[in-house]
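>>> Sharing a model that was predicted from the sequence below.
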Amino acid sequence: MPKYVMWGSYCEDVLEKRAPYREAHLEGLAKQKESGVLITIGPTKDITKVFGIYEAEDEATVRQLVEADPYWQNRIWTEYTVKEWIQAL
């Protein structure tokens, strides 16, 4: 199954703004991880970018997951890109 890399950006004052949505966000990610579609995801140390790796049927599936996330719906993530990734090793 293809793998995809997602890169995105966080809003300003992310630590304060994400608080109301954090629990639902983490619960959703845990379900994705359990199902096998999400391999890993997390912020950069400076909390300006988010990086994730997905294993999915197609790019549209990854985009649906990202856009259903509370962080996207509430503008905690402000933009993102998805690229198919070829794992060399």
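Happy to help now that I have it.
>>> C-alpha from now on. contacts and neighbour counts both.
OK.
>>> So what's the residue count around the closest residue to residue 71 other than its chain neighbours?
Using Cα to Cα, 6 or more residues apart in numbering and skipping the chain neighbours, the partner closest in space to residue 71 is residue 77 (5.5 Å). Other residues lying near residue 77 total 23 when counted by other Cα atoms under 10 Å.
>>> and residue 29, how many neighbours?
Residues lying near residue 29 (other Cα under 10 Å) number 20.
>>> And here is the other one:
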Amino acid sequence: MHHVLFYDYVDDILERRGPYREAHLAHAETACEAGTLRFLGALGDPVSGALGVFRAGVEEIEGFVADDPYVKAGLVTAHRIEPWTVAVGE
């Protein structure tokens, strides 16, 4: 089962993310290496949020969110997790 994580960011995310970006990306890389996170990236132009695709359960994703440096720094204003049924592809 796949799940999709949606983040909503503060309006000035690009100006405020600097001190937390390296730790945020390292956190995501750790989840990728563990095989739970498949993709994560920014949404919009200008950036307004992010989307992550997980091969994990909701509890594990909620743990990822709770430990994310962007969340801890208040850069994420809301998040939601939705189940995703893959119809085509791996």
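Now that the structure is in, tell me what you want to look at. Because the structure is predicted, anything quoted here is derived from the model rather than measured.
>>> give me every residue that touches the residue nearest to residue 71 of the first structure.
Contact analysis of residue 77 of the first structure by Cα atoms under 8 Å, 6 or more residues apart in numbering lists 8, 9, 10, 11, 71.
>>> From residue 55 of the first structure, how far off is the third one?
By that I understand residue 10 of the first structure. Look at residue 10 of the first structure and residue 55 of the first structure: by Cα to Cα, to the nearest Å, they are 23 Å apart.
>>> Likewise for the last one?
Using Cα to Cα, residue 71 of the first structure is found at 20 Å from residue 55 of the first structure.
>>> how close does the residue nearest to residue 10 of the first structure when sequence neighbours are not counted sit to residue 89 of the first structure?
Excluding the flanking residues, the one nearest residue 10 of the first structure by Cα to Cα, 6+ apart is residue 77, at 4.5 Å. Distance, residue 77 of the first structure to residue 89 of the first structure, using Cα to Cα: 30 Å.
>>> what's in contact with the strand or helix carrying residue 26 of the first structure?
Per DSSP states H and E: residue 26 of the first structure is located in helix 22-35. Helix 22-35 of the first structure has contacts (Cα under 8 Å, 6+ apart) with 38, 39, 40, 69, 70, 71.
>>> One more: stretch 41-61 of the first structure?
With contact meaning Cα under 8 Å, 6+ apart, stretch 41-61 of the first structure is reached by 1-11, 14, 36-40, 62, 82-84.
>>> Noted, bye for now.
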